[in-house]
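In: how would this look folded up:
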Amino acid sequence: MNPRRWLDPRLLRDGWTLPALALSAVALAGALLVIAQLLRSLWLTHTAMPFMDQLDYASVAEISGILLGRHNEHLILLPKLGFMLDLALGGSNAVNFVTILLIQLAHGLLLGWMLTAGNGEWRRPDLVALGVALATCFSALQYENLAWGFQTQFVGVYALATACFAVVFLGGTGLLATLGACLLGAAAMLNMANGVLVLPIAATIALLAGRPWRQVLAYAAASLLVVGAFMAGHVSPDHHSSPLDALRMPASVGAYVAVFFARPIVEILRLPVAADGTGWLACVVIGAAGLALAAGLGLRALVRRRSLRPVEFALLAGIAFIVASALVTAAGRHSFGWIQATSPRYGTPALLFWCMMLLWLHLLAQRGGRLRALGASGLVVLVVLALVQQQPRSVAVLEHFVASRYPAEAALIAGVRDEAAFRDVFPLPEVVESRVRDLRANRLSIFAPPHAGWMGRPLEGTLRVLPEGRCRGSLDGARLLGSAPAQFAAVTGWAWDRQERHRVNQLLLVNQAGVIVGYARGPLRRPDVPAGTGRSVPDTRVGWVGRAAAGPGTTLRAYGLAEPGAACPLPGAITLTE
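Out: Alright, predicted model coming up:
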């Protein structure tokens, strides 16, 4: 068959050719695989345990009293409304996580739509662009923002910025579009402090794009209102660097920004980076290359602004907002060291930075003929495949990040004071205890499920006990912590339901008198279990960790919550010794 026929737009309807169809299928399949892996991990590891800053928002009454108050330098009004809704519905964190996922889905769909709507050369949806946008938005490289219910504002501000720029440049020049863009910019400011940059950037790029003067002036006026509202009562956090000091240290700020953007690439390439300085040069070089590419695209846009398509101005504004956000972050945090710039929370803007530049290059290539367009699509697909191969590794890190909260959850339900576990969710253990009092009293969050009220009750009569042998597993170890009379046990093990051929992620710890004295939960990864059972237990996510109110001489058994209202005993028991 003549290879030229593969590129014949008449081969399939609406401009589809076999290579384009294949690349689109791979891009979408890769994105769906990335999404599926993330959703499965979030579903398995979900915990309602409040974490870090989230402990500041543990009751509806407290939040309603500080709706317009600052969280550090941020006005997080919209996220606070979400926190209130989650608490009103039980405090399970479900509302927060669903909000994060819906924001990411909307952001990915919006980027894909922008590339399609803003490209007159294509007569078909740009599914390759959609694939890489969705894979970017659901990449677990940004695991902190995806697996921490508090981070609705961190994903929200970038999605609102993109939406604002899309309306400015693709939404027409009417009053409704202008008002909508202004409202989106204001909403971005009510998510995070860097949101205050959205409308000034929109006004500046709109001026360069030759938008109508009345629209540019409207954005400029809205910018002044938003900036004024934000600065009223604004105080920079004491522990941050002074922006004036940052001006005197441009090299430090520049290196921080370069590392900020380099992290996703470094992770995908698996380059070693350590606090002792290993790998930092590679980070700076990669980040600087990305910034140079962004500058090149920006300079090209300025020189050719009369011939640029609206979507290109939208992408330019998006990239400018992300770079400006990174600079503002560096100005306040560069004194923390470069290692802080590799925080996974910055994975969201860094991934979007690279994605938007890739989409822009993909868009430009489509003007250079079908072969060049297919080559650019092939490059985009390679990026999607890189995100696919990285996803399992990042998901494992995400699960470890979430699992660090399990011991505190188990200790609070068991009613024991495990200071080390509490420090894993907040630096001051007493803050954890004080903040969860309302949650415990109102049966919210981790105290909402029935098992949270079973401590001190006899197992018999509380649950139906299933026959021995239904569950496989073991109590691998236990150690006594604390001092008398408040001693408690930290217990680990694994569990598997033979009948349902499924992991058991919730367990009760019962003493020799048959009284429920502790709680355990998973999943934790235990690669040793499949190997040790001859693959009869095929799942590695069967580990658990627990806490029990028990002292020396107590014998503990573990019972898995295999069915509603029923528990299956794990084989064996363990006696606690000093």
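In: all contacts plus neighbour counts: C-alpha atoms, from now on.
Out: OK.
In: Quick check: next helix or strand after the longest helix along the chain?
Out: For the chain, the longest helix by residue count, based on DSSP state H, is helix 370-403. Remark: after helix 370-403, the chain's next helix or strand is helix 406-414, criterion DSSP states H and E.
In: how about this one, so we can line them up?
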Amino acid sequence: MSEVRGVCRPATDKAHSGLGRKARPIKCDCEDGHHRKRTLTLAGDARDISSMRKSAAPPKSRPEVTFALQLPELAACGFETAGLQSMHHRTHRSAVGMVTRGRLWGKQRRQRSHLASQRKRHAHTSLDVTRRSDLNDLATPELHADSGARTRTLTRRDAWFFVMPTLFVVSTILGAVRWFSPVPFWDMWEHTVRFYADILDGRWSAFLDQANEHRILISYALFWLDYRIFGGVTVFLIAVNLCLMAALWLCLCMAARSLVGDQRRLFILCCALLAIPCFSWLQSENINWGFQSQFYLAYLLPLASLLCMASWMEAPRASRRIIWAVVLAILSAFTMANGLLALPLLVVILALGRRCTWRRVLYLIAVTIATFAAWTYHYSAVPHQSAPLKRMVEFVLIFLGGPFGLIFHSLFIAMLVGAVLIGACAFLAVQWLRGRARHPVYLALILFTAYVGAAGAAASLGRSAYGLDTAISARYETPILLLYSAILLLFIHLHRAKAATVPVVCTISIFIPLVMLSTQLDAIGPTGPEVARQKMLAALALNAGVDDREAIGRIYPQNDAIHIELIHQIAASAIAHDVSVFALPSMRMARAWVGKPVQATELVPCLGSVDAYAPLPNDPRHFQFRGWAFVAPTRRVPPIAFIVEDSQVIGAALTGIERSDVHDRIDHRATHAGFEGYGSRIGTGPLAVYCPRDDEGA
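Out: Next up, the predicted model:
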């Protein structure tokens, strides 16, 4: 049964003065789900309602009482139920107001209305509310027996709408495994490897170092945990990225519950649909790059902060929610530079909400100023190349339409979608200004879309000079996919009462996954293992001190002479501290055995050959070797092979290259027996392939 709570007072107007003391109606001041004031009339006297209790310190002239009635009892007691059906079923109100709980579906509503009309004919005067069990006995048994069945709104056919979201989630997790590499990539060399080396050297102030123009204090803490506990091979960081993706999805589901939770089927379909953009492989660079936890946090924390504030505005007595909103907004500032906007957005939502007071606004402004002051302490501005205003505008438009640009390989389509997106956001904001939607979560999502747009504008200031193609980089797709999800929820909220809304959501649930499916399948394609192998080859070059710029460019794209020297210095520091990828057994064996006589090592001959070798263009002292290796007794491919010349170990190579010829001639398990590595020639003698013993190579 749905329960209604509120506060009532006896009527004092002259229109009811002739009804007598025992027949005086009771007027109840309430609010519906749209925050509109309503006055409902209860036929009866407050003295006859024994379950009512007097509210604290009521005015003597108009004593007030509180009540808690089942919805059929309201009609039986004479409530004017006009507008009652539009009230939000989960709205929580303060002392003067009411809360409705439960769901009123069409058939159930008609049955209850019919039941209430029957009760009205039998009860025209006062009714003792304490005899609630007697009222429930009047209901037909069929009404109670079928209530559970009517709440199961999902059908068997709706299960098909969970197939594609499940595929996206599973394929993304498998993609994170297949694309995994323990080798740091790009910014990780400076801000994870060198950062932890500084910590080992006792410079704890490295936690406060800038990462370009950002303060990434939270990510630094995660990097420290990864190196301190998990060896710095980024397994922990990739797992954190997946967890942050799930947290973003949960936040959007919470927003959907607030906006469309009164329609269970629509809510569940929305949750399933939201899993597709949240776990899309379009953001692959953020998924398999351990450095990108700060990118997820820069949007997770502001979104959670806005939702906490909106939740507090719905239930102001839950004071912990506003505290959490402020804490999350403060933490947002130490994820990325755009996280500084989280606190000003809290000020805006508080000022536009119904719970605004000058004291709260001033407190929040003070916290904002203090956070900005802490963030700018010892801050060094990072210079960026400027770009014309036209290019910056184009960059923002392409940034907003990035997913479509990646899918259709067209910057024009991305720009067109970006323009449409700006128009959609403006339309949704106008709907709130006109009062069509006043839900606090609606306002929170509107402000979140503004936050993403501001992040795109900030990115255009520093990145548009590098070309418009950078606007559709995979790492930028995370905020844009969140933006699409927020806009979808806002439109669904506006049209949730229409009969066509659920079919439209079902259609979108079919169309969107099909459009994104080709990109999603890349997660489980053959590209991932090959990319991981090439990164390990670059790490082997750094481990041997070899200047192979083509290979090193795969893990540090800025492969000019200055940056190559920088990354070699960072690698030497990591080798000295025995951390990161250089602490793996294969890298340790390469450092320990290359340059020594083969008798002084634990190497044994194995099947294989060196098919080709050539000096490196930028480092003629070193050679690049290609060939294959296979351990026949154990019928396995060793992870690392060694090149021996005249009983001297001259080089090391990593296996993993597909060799169909070895598969056909030697063993079907030797498919990936091909290797590639580095070494130095000491003469012109024959080259032999050696492998570690079984216990070392495993």
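In: distance of residue 450 of structure 2 from residue 686 of structure 2?
Out: As for residue 450 of structure 2, its distance to residue 686 of structure 2 is 67 Å (criterion: Cα to Cα, to the nearest Å).
In: Just want to know which of the two has more residues nearby.
Out: residue 450 (19 against 9; other Cα atoms under 10 Å).
In: Now the residue of structure 1 sitting at the aligned position of that one: closest residue in space, sequence neighbours ignored.
Out: Here residue 450 of structure 2 is matched to residue 320 in structure 1, going by TM-score structural alignment. With Cα to Cα, 6 or more residues apart in numbering as the criterion, residue 320 of structure 1 has its nearest non-adjacent residue at 7.4 Å, and that residue is residue 201.
In: mind listing what the one you found touches?
Out: Taking Cα atoms under 8 Å, 6 or more residues apart in numbering, we find residue 201 of structure 1 in contact with 317, 320-321.
In: how close does the closest residue to residue 599 of structure 2 other than its chain neighbours get to residue 608 of structure 2?
Out: Using Cα to Cα, 6+ apart and skipping the chain neighbours, the partner closest in space to residue 599 of structure 2 is residue 647 (7.7 Å). Counting by Cα to Cα, the gap from residue 647 of structure 2 to residue 608 of structure 2 is 16 Å.
In: More neighbours: those two, which one.
Out: More neighbours sit around residue 608 than around the other of residue 647 of structure 2 and residue 608, counting by other Cα under 10 Å; the figures are 21 against 14.
In: Residue 540 of structure 2 and residue 575 of structure 2: what is the separation?
Out: 12 Å.
In: The two: who's more crowded?
Out: Here residue 540 of structure 2 and residue 575 are set side by side on neighbour count (other Cα under 10 Å), and the busier one is residue 540, at 27 against 19.
In: The more buried one matches what in structure 1?
Out: Residue 540 of structure 2 maps onto residue 410 in structure 1, by TM-score structural alignment.
In: How much space separates its match from residue 404 of structure 1?
Out: Using Cα to Cα, we find residue 410 of structure 1 at a distance of 11 Å from residue 404 of structure 1.
In: what's in contact with stretch 306-313 of structure 2?
Out: 251, 255, 318-319, 321-322, 324-325, 345-346, 349-350, 353-355, 440-441, 443-445, 448.
In: Now, of the residues you listed, which are buried?
Out: Burial of these was assessed by neighbour count (16 or more other Cα atoms under 10 Å); the buried members are 251, 255, 321-322, 324-325, 345-346, 349-350, 353, 440-441, 443-445, 448.
In: tell me the contacts of residue 226 of structure 1?
Out: The contact partners of residue 226 of structure 1, by Cα under 8 Å, 6+ apart, come to 186, 189, 196.
In: Same list (these) but as CSV, adding distance to residue 240 of structure 1, secondary structure and neighbour count.
Out: Converted to CSV, those look like this (distance: Cα to Cα, whole Å; DSSP: H, G, I helix; E, B strand; the rest coil; neighbours: other Cα atoms under 10 Å):
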residue, distance to residue 240 of structure 1, secondary structure, neighbour count
186, 25, helix, 26
189, 20, helix, 29
196, 19, helix, 27
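In: Tell me which of those you also see in structure 2.
Out: Mapped onto structure 2 and checked by both residues aligned by TM-score structural alignment, their matches' Cα atoms under 8 Å, those keep the contacts 186, 189.
In: ok, back up a step: and the longest helix of structure 1, how far out from the chain middle?
Out: Here helix 370-403 of structure 1 is found 16 Å from its chain centre; the criterion is Cα atoms, centre = their mean, to the nearest Å.
In: helices and strands around that helix, which ones?
Out: helix 18-45, helix 127-137, helix 143-146, helix 250-269, helix 347-365, strand 516-524 (3 or more Cα pairs under 8 Å, 6 or more residues apart in numbering; DSSP states H and E).
In: Just the angle for it relative to helix 250-269, thanks.
Out: 90 degrees (axes from the mean of the first three to the mean of the last three Cα atoms, to 10 degrees).
In: List the buried residues of helix 370-403 of structure 1.
Out: Within helix 370-403 of structure 1, the residues that qualify as buried are 373-374, 376-388, 390-392, 394-395, 397-399, 402-403, counting by 16+ other Cα under 10 Å.
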